[in-house]
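Q: Provided below are the primary sequence and the corresponding predicted coordinates.
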Amino acid sequence: MDNTNFSLCVYCGSKPGIDPAFAQAAAQVGRWIGEHGGQLVYGGGCNGLMGTVAQATLDAGGRVIGIIPKALVEKEWANHNCTELIVVDTMHERKRLMAEHSDAFLAMPGGIGTFEEFFEVWTWRQLGYHDKPVGLLNIAGYYDGLMRFLNNSVEQQFMGDWQMDLMQMDDDAARLLPALIQAAGLAPEDRLDAV
């Protein structure tokens, strides 16, 4: 199968987190990308969920593009097993290239870097800078508190329902992944069954 049917950008933690469900989900996401002829675009790290999703994609026959700032390469955090490792000067350049190389975006559990990347691409979609699908994978209730906060922002009229509608959230990767790729208009439904 062609390995470039779609490019999915995945934002996730450089640590594994305490719940084994996080790493299991990262492996599932990577496996799904590879088995469905996709390409992973991610931050180029070798640790935590980042390393897990990248290795699972490679093991399943997918391509992996890692984009990492030089400062992190020098700390030996770069994943040199990537199909293509792009080293950039700044975080801004990293995020711009990740967005340009991707057809859709998925945020998994992670820390402030993951939050910032997720909110940025969601904001860019709201502003019309892109019209690519944005998804939030809520593994083991990790983002339950965030969703309560966001719904409160809507209730307080700092956000509208239309903004919430620009983002898809699910706790099941097998549902969310095909939904994102289909929303990008890149593959017929029958080629994107759950793994």
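A: Cool, the structure landed. Numbers count the residues shown, from 1 in each chain.
Q: please make it C-alpha for all contacts and neighbour counts, starting now.
A: OK.
Q: this protein: strands as residue ranges?
A: For the chain, the strands defined by DSSP state E cover 6-11, 38-42, 63-69, 84-88, 104-107, 134-137, 168-170.
Q: so which of these is the most packed in?
A: strand 38-42 (a mean of 28; mean count of other CA atoms under 10 Å).
Q: how far does that one sit from its chain's centre?
A: 9 Å (CA atoms, centre = their mean, to the nearest Å).
Q: dump the strands of the chain into CSV; add distance to residue 53 as well.
A: Below are these laid out as CSV (distance: least, CA to CA, whole Å):
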stretch, distance to residue 53
strand 6-11, 8
strand 38-42, 8
strand 63-69, 10
strand 84-88, 15
strand 104-107, 12
strand 134-137, 13
strand 168-170, 18
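Q: for comparison:
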Amino acid sequence: MKSVCVYCGSSNGVKPLYAEAARAFGRALVEAELALVYGGGKVGLMGVIADTVMAAGGRAIGVIPELLVNKEVGHNGLTELHVVPDMHQRKKMMADLSDAFVAMPGGVGTLEELFEVYTWAQLGYHQKPVAVLNIDGFYDPLITMLRHTVEEGFMRGTYFDVLQVEAEPAALISRLQRYQPPPQDKWADNRNAV
């Protein structure tokens, strides 16, 4: 594992601990010698984690669509900033550059990005770890909903277990580095319950 894609909010949220966790996760990435791949913004948690990685001597790779660069939210102080035509190309490039995916607190865009790579894992497009950094229980309602989908027969338990959940940045990185995808036959089973 060389790089981790982080999806997170373009705002800081109402609790200061979200930004504190973003800084802690940024430092943990650098300590583990992992590059940050993210949406290329300079605002919100996106900017916090990127600034932390750069200040700690790490690598931060941003991928941002032209529309957001034109709105002047692109981060110019990164190791690399890729400007792409649209959101689809942004998400594809971020996925191609990454060995794992982590969602921190964020809004509907963060959730959409998380669910896209989670679905790609279910369909067998990749076997990279998909995770949430569950700061202060932020993702507890989502985890409850996902369990409900298993209970109601819309998702297999094997696929539910693919989502890695940790509350502490260093613990999450350790878990990502140890991740072993389910055997191929289990992944094939999951394709019947998309």
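A: Received it, and whenever you're ready, just let me know what you need. For clarity, every value in this text was computed on a predicted model and none was experimentally measured.
Q: TM-score for these two?
A: Remark: TM-score between the superposed chains equals 0.90 [TM-score structural alignment, normalised by the length of the second structure]; 181 aligned residues with a CA RMSD of 1.3 Å.
Q: re earlier: out of the strands of the first structure, which gets nearest to residue 22 of the first structure?
A: Smallest distance to residue 22 of the first structure across these (CA to CA): 10.1 Å, for strand 134-137.
Q: that closest one vs the second structure, average offset?
A: Strand 134-137 of the first structure, aligned to the second structure and superposed, deviates on average by 0.7 Å (mean CA distance after the TM-score superposition for the first structure).
Q: same check on stretch 25-34 of the first structure?
A: Counting by mean CA distance after the TM-score superposition for the first structure, stretch 25-34 of the first structure comes out at 0.7 Å.
Q: which residue lines up with residue 144 of the second structure in the first structure?
A: Residue 144 of the second structure maps onto residue 148 in the first structure when the alignment is built from TM-score structural alignment.
Q: how much space between that match and residue 125 of the first structure?
A: 21 Å (CA to CA, to the nearest Å).
Q: before we move on, the earlier item: closest to residue 159 of the first structure out of the strands of the first structure?
A: That would be strand 168-170 among the strands of the first structure, by CA to CA, at 15.9 Å.
Q: now the closest one: how far from the chain's centre is it?
A: Using CA atoms, centre = their mean, the offset of strand 168-170 of the first structure from its chain centre is 12 Å.
Q: check stretch 16-29 of the second structure too.
A: Using CA atoms, centre = their mean, the offset of stretch 16-29 of the second structure from its chain centre is 14 Å.
Q: just stretch 160-178 of the first structure next, same as before
A: On CA atoms, centre = their mean, the centre of stretch 160-178 of the first structure falls 13 Å from the chain's centre.
Q: equivalent range in the second structure for it?
A: By TM-score structural alignment, stretch 160-178 of the first structure lines up with residues 156-174 in the second structure.
Q: try stretch 73-88 of the first structure
A: By TM-score structural alignment, stretch 73-88 of the first structure lines up with residues 69-84 in the second structure.
Q: check stretch 105-122 of the first structure too.
A: Using TM-score structural alignment, stretch 105-122 of the first structure pairs with 101-118 in the second structure.
Q: run through who's touching the matching stretch.
A: The contact list for stretch 101-118 of the second structure (CA atoms under 8 Å, 6 or more residues apart in numbering) reads 4-11, 13, 18, 22, 91, 95, 128-135, 138-139, 163.
Q: I figured residue 95 of the second structure hits residue 4, correct?
A: No: applying CA atoms under 8 Å, one finds residue 95 of the second structure not in contact with residue 4, separated by 9.4 Å.
Q: touching both of these two, which residues are there?
A: By CA under 8 Å, 6+ apart, no residue touches both residue 95 of the second structure and residue 4.
Q: what do we get in the first structure for residue 14 of the second structure?
A: In the first structure, the residue matched to residue 14 of the second structure (TM-score structural alignment) is residue 18.
Q: okay, now its match: neighbour count?
A: As a burial measure, residue 18 of the first structure scores 8 neighbours (other CA atoms under 10 Å).
Q: how much space separates it from residue 140 of the first structure?
A: Look at residue 18 of the first structure and residue 140 of the first structure: by CA to CA, they are 11 Å apart.
Q: same thing with residue 40 of the first structure?
A: 23 Å.
Q: not counting residues beside it along the chain, what's closest to residue 84 of the second structure?
A: residue 65 (4.7 Å; CA to CA, 6 or more residues apart in numbering).
Q: go ahead and confirm that neighbour touches residue 91.
A: No: Residue 65 of the second structure is beyond contact range of residue 91, at 9.7 Å (criterion: CA under 8 Å).
Q: can you find the partner of residue 5 of the second structure in the first structure?
A: Checking with TM-score structural alignment, residue 5 of the second structure has residue 9 as its match.
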